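Trainee: Provided below are the primary sequence and the corresponding predicted coordinates.
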Amino acid sequence: MALKVLSALDVAKIQLYHFKAIIVAGMGLFTDAYDLFCIPPIIKLIGRIYYDDKSAPTAVVSNLVAIALLGTVIGQLVFGRLGDQIGRRRVYGLSLSIMVLSSIACGFSICRTRNCVLVSLGFFRFLLGVGIGGDYPLSATIMSEFANKKTRGAFIAAVFSMQGFGILASSVVTMVVSTIFDATSDAPEGHTPDEADISWRLILMLGGVPAALTYYWRMMMPETARYTALVEQNVVQAAMDMKKVLDVPMSQIAEDSPLPSSPPPTYPLLSKRFFRRHGRDLFSCAASWFLVDIVFYSSNLFQSQIYHRFIKDHDPNKNGYQLAFRVARFQAILAICSTIPGYWVTVYFIDRIGRVRIQMIGFFFMAMVYFAIGIPYKFYWHNHINDGFLVLYGLTFFFSNFGPNTTTFIVPAELFPARFRSTCHGISGAVGKVGAIIGTVGFIWASKNQKKDEKPNPERMTVALVLLGVVCLVGLSVTYFFTRETMGRSLEDNENEDDD
C-alpha cells in the first residue's frame, strides 16, 4: 500500500524549501571543489616559499590531492553507512563540522620547515577529505528524498552544480588575496617574500566559511519523510516532519486509518538476496563513477602543459603571488566558460532526456576530444599549444559535467531502497574516488621525463591521453548495458520487495 505522505512528496509543487535545501546541501560540494581547485595556485606559492623560488615537484601536487581523496573514500563509506543506520540528519552536521574545522586547520599547518609543513598539511587535508566524503552520500540522498519525481534530477544536479561555484570562488579568493599581498609587498622583482606563507594559509581557511554559515540550517532540517516512514516505520512522524518544511495540507499526508505493523525486510546489505536484486545497479553506479573519475582527475595532464606555455610558471621575473594569480585566473575562465555551463545544461536536460542518455553523451564526446588531443599530441599539440588546444581542453570539462561527472552523483541516490540508499551511494562514490587516486598517480607517470621533471614526456602523454579516451568508451559501454533509467520514477519503486 502506497503511503500518502510519500505520494504527496512525489507530486509536491516546487516550493521555497526546495531551493533552500539546494543551498544547504550544496555547500559541502562547494567546499569540496574550493579545496581541490585552490591547490594548484597554492602550490605555486609553496614552491616559491619552500623550494627557493622554484616550482614544487609534481609529486607534491599529486600527493596533496591523493591524500584528500583517500580521506574521501573513507568518509563516503563510513558516513554513507551511518546515514542508513542512524538517520541522514543525525550525521549531516557532523560531516560539515569536520569539513569546516579541517579547512581552518589546513591554514594552521604547523612549523615553517618544508617537510613539516607538507606533512601537517597532508594530514589535515586527509581529515578534510573524510568530511567531504561524508557529505556526498548524505547530500544526494537528502535532496532525492525531499524532491518530487518530476524535477528530482534537476534538484540533485543543482546541488552538485555548487561545485562549479566552488571552483570559481576559490579562484576569485586566490586572485584577491594574491593581489592584496603583492600590492603591499616591497620585495624585489621576482622574489617571493616571507609573508607569502600567510597568504596561502588564509586562502585555505576561507574555504570553510560558506560551509560554516549553513551549519545552523543543517541542524534545523528535519529527518527526511522517506527515511522516517520506510526505515524507522514511523509514518505519523514522517507526516509531521513533512508538514514543517512543505506547504501541504495535513489531510493530504495523514493516513486515514492505522497502518498494520510491517517491519522492513530483513535481508542484509551485500547478502545474496541484495546482490540478486541490486547487484547490477551497484556495479553500474560504482563502475561508471570509477571510470569518469580516472578521466576527470587526470585533467591535470593538460594543465601542466598549459601552465608551462601560457602561464610561464618558470618565469624568474614573477613572484609566487603573480604565478598564483595567473593560475587562478585561468581556472576562473575555465569555470565560467566550460565547467559551470556543463553543470547547468545538465540541470536543464536531466528530467527531459534522462540520466542514461546524458551519461552516454558525455562519455562519447569526452572520448572523441581525448582522441583529438592524444593521437596527434606527439607530432602537433606538444609544440603547438594554442587556442584550439584550449577549446578542446575546455570541452573535456563541459562534457564531463554535462555527462557522467554529474549523473554518477544523481543515479545512486535514486536506484536503491531507502534503507540502503545512502550506503550504496557511499560505496559507489568511494569506488569512484579510488579511480580518482589512480588518475592522480597517472598524472605523475605521464608528466615525468626520462631525465627531467620539468616538461611532460610527449610519448607518455600521447599514450596516456589515448588511454583516457579508451576509458571513456568503456564507461559508455557500462552505461549502455548496465545502467537503468530513473527519470520520472518514484523512489518507492525500489521498495517493492517482490522478487520478480
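Mentor: It's in.
Trainee: please count neighbours and contacts with C-alpha atoms only from this point.
Mentor: OK.
Trainee: who's in contact with R201?
Mentor: Listed by CA atoms under 8 Å, 6 or more residues apart in numbering, the contact set of R201 reads C106, G107, F108.
Trainee: also C106?
Mentor: C106 touches S120, L121, F124, R125, R201, L204, M205, counting by CA under 8 Å, 6+ apart.
Trainee: how close does the fifth one sit to I14?
Mentor: Taking CA to CA, to the nearest Å as the measure, R201 falls 41 Å from I14.
Trainee: same check on the last one?
Mentor: Taking CA to CA as the measure, M205 falls 35 Å from I14.
Trainee: do the same with the first one
Mentor: Here the distance between S120 and I14 works out to 45 Å (CA to CA).
Trainee: who has more neighbours out of those two?
Mentor: S120 (17 against 14; other CA atoms under 10 Å).
Trainee: grab the nearest non-local neighbour of the more buried one.
Mentor: Take S120 and drop its neighbours on the chain: the residue closest to it by CA to CA, 6 or more residues apart in numbering is S109, 5.4 Å away.
Trainee: okay, now the one you found: neighbour count?
Mentor: Quick note: S109 (other CA under 10 Å) scores 18 neighbours.
Trainee: repeat that for P210.
Mentor: Neighbours around P210, by other CA under 10 Å: 16.
Trainee: take the one below as the second:
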Amino acid sequence: MTVLSSSERSMEKSPFKNVDSSKLSLNHIKIWYTSGMGFFTDAYDLFIIGAIIDTLSNAHKYAGLNIPGFTSYLNGPDSAFWTGLLGSSAIITAILGQLLFGFLGDRIGRKTVYGVEASLLALGAFLSGLAPSLPLLILFRSIMGIGIGGDYPISATIMSEYANIKDRGKLIALVFANQGLGSVAAVAVGTISALYLPPDLSWRVTAIIGAIPAATVIYLRRKVPETPRYSLLAKGDVETAKKAASVLGTSIDTSSAVTSKKISFSDFLSKYGKLLIGTAITWTMLDMAFYGTGVYSGPIVSSVLGSTFPKLAAGQVLALGDFQADLAKEIFDGGIPFLVGFFGYFTAVALMDKLGRKLIQTQGFLMMAVLYAVVSFLMVTSGTKVTGFVIPTLAAFSLYALSYFFIDFGPNTTTFVIPAEVYPVRYRTTGHGISAASGKVGAAIATYLFPGLLVSIGVKDILLLLAGLSIIGALLTVAFVREPKDKSLEEASEDEIVSSGGTTVGK
C-alpha cells in the first residue's frame, strides 16, 4: 500500500486541486449570501428577544399597561421562571436542530436538507410575531430555534466545501459575520419600533421582521448543488461533483475513482475525541458569556449606566409617550455593546487566513477574561446592586463594551469556523453539529439562569464567573484545538482518501 505525503496528496493527487487553488469569485460570494442569512436572523433574534422581554415586562411596570396573555406571566410571582424560559426557548431547541441536521447532513447529504432549516427559521419567527400568549410565543420560538440550530452545521460545511484554501477561513467567517449585520439591524429595529409603536404592537413587528432575511434565501438554497467533496468522496457521484465544481467556474479531477474511508463512530471518537473536546467545550464556554450577556444586555447595561426609567411612587405610572422614549433609550443602550462587536466580526474575517484560527480564538478568550475581571474589580456595589465605579462610569462601560469586540474577533467566530474544517467529510456536519450543540447547551444554561443570578449575586460576580470561564476556554484552545490554516480540508481533517481498489492515496 503506497502512502503519499500530505503535500504530495494536496498539490498533486487531490481531485479538488482546482477548487482549492481557484481565485475568490462572485460565485463564492453568492454562496456566502445564500449561507449567511440564517445567521443574520440568529443574531437579530439574540438581541431582539431581550428587547421583547424589556417591552413586555416594563410596559406594565412603568406604564401600567396590561398586555393580555403576557403581562400576568412576566410580572407575576413566577416572572423569573417565565422570563428565563422565554429567553432560552429558541436556544434549547437549537440544540436539537444542530444535532439532527448535523447527523442528516452527513447521512443523506447537505443539499437534501438545505433550505428546510431556513424554512423552519422563517416560519417560527413569523408565527412568533402573531402569538396570542406567552406559552405560544415560547412554542413558536422553539420552532424557530430548530431552524437556527440546523443552519449551523449545514451552512458552515457547505461554505467550507466550496471554498478555496487561501480564502476558506475568510469565507466561513463571512457567513458567520452576518451576525454582525443582524445585530445592527436588531438594535435599529428594536429602538425605532419602541419609540414609534405602542408596546403591544412594537414587539410583534420586531419579531416578524426577523423572518424576512431567512425567507429570501430558501429558494436559493434549494438550487445549490451538493458540494463537490461530499458528492465525490461520500456518495461517489462524479457527475454531481463536476456540476458543483462548475458553479465555481472550475473542474475536479475524476481520472481516478477515490472515496473517503469509512470508519465506525467508535473509531471516530478514538481519532477525533480530543479534538471534539477542543471544538465543543470551548464553544460551551463562549456561549455562556455571549448569550448570557447578550440576551440580558439591557438589564446588565442598566446596572452599569443606571436605568433609563425614573423611580416611581407607588401607583404612579408614566405617560405612554414618556414610556416609549425611555424604553427606546434602554433598548439602544443595551445594543451599544453589539455595535462595538460588529467591528470584531469583520476584523476576524480580515485576519482569519493571516493569523490563523487558533491564535485568534486564544487571544479573544484572554481579552474577554481581562475585560470582565477589570470591569468587575472597578465596580462599587451595595449588596448585589452596582452603585458606581472607581473610574468614570462611561470609561467602565467602554471597557465592558470592548469585551464584545474580542468575543467576535475571537471565539464567537472561530468556534464556528474550525469545526467546518477539522472533521472528515463523512462526519463533518456531525462534528460541527455536536460542537455547536455544546455551545448552545452553555447558552441555554446561561440564559435560563441569568435572571436569577442577576438578583442573587449581581453583575459584579457574574462578570468574575465569566472571566473564569473565558480562561478555561483559552486553555482548552491551546491544548485541544488544531490549526487548519493553509491546509486542504483533507489535510486539516486527516481524512483518509482511498482509491476504489482500496489503496490509500491520502491521509
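Mentor: Right, received. Where do you want to start? Being a predicted model, the structure only gives us computed values, none of them experimental.
Trainee: where does the aligned partner of the residue nearest to S120 of the first structure in the second structure sit: helix, strand or coil?
Mentor: Aligned by TM-score structural alignment, S109 of the first structure pairs with A131 of the second structure. Of the three states, A131 of the second structure takes coil under DSSP: H, G, I helix; E, B strand; the rest coil.
Trainee: do you know how far the nearest residue to V258 of the second structure once chain neighbours are set aside is from G236 of the second structure?
Mentor: For V258 of the second structure, ignoring the flanking residues on the chain, the nearest one in space by CA to CA, 6+ apart is S499 at 4.3 Å. Using CA to CA, we find S499 of the second structure at a distance of 11 Å from G236 of the second structure.
Trainee: any residues in contact with both of the two?
Mentor: Shared contacts of S499 of the second structure and G236, counting by CA under 8 Å, 6+ apart, come down to V258, T259.
Trainee: distance of the match of S109 of the first structure relative to F81 of the second structure?
Mentor: Counting by CA to CA, the gap from A131 of the second structure to F81 of the second structure is 19 Å.
Trainee: whereabouts in the first structure does stretch 469-481 of the second structure align?
Mentor: Under TM-score structural alignment, the match for stretch 469-481 of the second structure is residues 471-483.
Trainee: which other residues reach the matching stretch?
Mentor: Residues contacting stretch 471-483 of the first structure (CA under 8 Å, 6+ apart): 280-281, 283-285, 287-288, 291-292, 295, 356, 359-360, 363-364, 366-367.
Trainee: which of the residues you listed count as buried?
Mentor: 281, 283-285, 287-288, 291-292, 295, 356, 359-360, 363-364, 366-367 (16 or more other CA atoms under 10 Å).
Trainee: tell me, how many residues neighbour the residue nearest to V258 of the second structure?
Mentor: Applying other CA under 10 Å, I find that S499 of the second structure has 15 neighbouring residues.
Trainee: isn't it right up against T259?
Mentor: Yes - contact criterion CA atoms under 8 Å: S499 of the second structure and T259 qualify, at 6.3 Å.
Trainee: by how much does the helix or strand where C106 of the first structure lies deviate from the second structure on average?
Mentor: Assessed by DSSP states H and E, C106 of the first structure sits inside helix 88-107. The superposed helix 88-107 of the first structure is, by mean CA distance after the TM-score superposition for the first structure, a mean 0.7 Å from where its aligned residues fall in the second structure.
Trainee: which residue in the first structure aligns with I138 of the second structure?
Mentor: Counting by TM-score structural alignment, the partner of I138 of the second structure is G122.
Trainee: tell me, how many residues neighbour that match?
Mentor: Quick note: G122 of the first structure (other CA under 10 Å) scores 21 neighbours.
Trainee: which bit of the first structure covers stretch 92-106 of the second structure?
Mentor: Under TM-score structural alignment, the match for stretch 92-106 of the second structure is residues 70-84.
Trainee: that stretch: average distance to aligned residues in the second structure?
Mentor: With the second structure overlaid, stretch 70-84 of the first structure shows a mean distance of 0.5 Å (mean CA distance after the TM-score superposition for the first structure).
Trainee: what's that stretch in contact with?
Mentor: In contact with stretch 70-84 of the first structure (CA under 8 Å, 6+ apart) are residues 88-91, 95, 125-138, 418-427, 429-431, 433-434, 437.
Trainee: if we go to 7 Å?
Mentor: For stretch 70-84 of the first structure, contacts defined as CA atoms under 7 Å, 6 or more residues apart in numbering pick out 91, 126-127, 129-134, 136-138, 419-420, 422-423, 425-427, 429-430, 433.
Trainee: which non-adjacent residue is nearest the residue mapped onto P404 of the first structure from the second structure?
Mentor: Counting by TM-score structural alignment, P404 of the first structure corresponds to P411 in the second structure. Of all residues not flanking P411 of the second structure in the chain, Q361 sits nearest, at 4.6 Å (CA to CA, 6+ apart).
Trainee: the counterpart of that neighbour in the first structure: what's it in contact with?
Mentor: In the first structure, Q361 of the second structure lines up with Q359, judged by TM-score structural alignment. Contacts for Q359 of the first structure (CA under 7 Å, 6+ apart) come out as G403, P404, T407.
Trainee: can you pick the most crowded of those?
Mentor: Neighbour max across those (other CA under 10 Å) = P404, 31 neighbours.
Trainee: in contact with that residue, which residues?
Mentor: V292, Q359, G362, F363.
Trainee: and of those residues, the nearest to A229 of the first structure?
Mentor: Q359 (31.9 Å; CA to CA).
Trainee: secondary structure element holding the closest one?
Mentor: Per DSSP H and E: helix 355-374 holds Q359 of the first structure.
Trainee: buried stuff in the helix or strand following that helix?
Mentor: The helix or strand immediately downstream of helix 355-374 of the first structure is helix 387-401, counting by DSSP H and E. Buried positions in helix 387-401 of the first structure, judged by neighbour count with 16+ other CA under 10 Å: F389, L392, Y393, G394, L395, T396, F397, F398, F399, S400, N401.
Trainee: buried residues in the longest helix seen in the second structure?
Mentor: Ranked by residue count under DSSP state H, the longest helix found in the second structure is helix 26-63. Neighbour counts over helix 26-63 of the second structure (16+ other CA under 10 Å) mark 28, 31-63 as buried.
Trainee: if I look at the match of I138 of the second structure, how far off is I86 of the first structure?
Mentor: 31 Å.
Trainee: how about F290 of the first structure?
Mentor: From F290 of the first structure to I86 of the first structure the distance is 28 Å (CA to CA).
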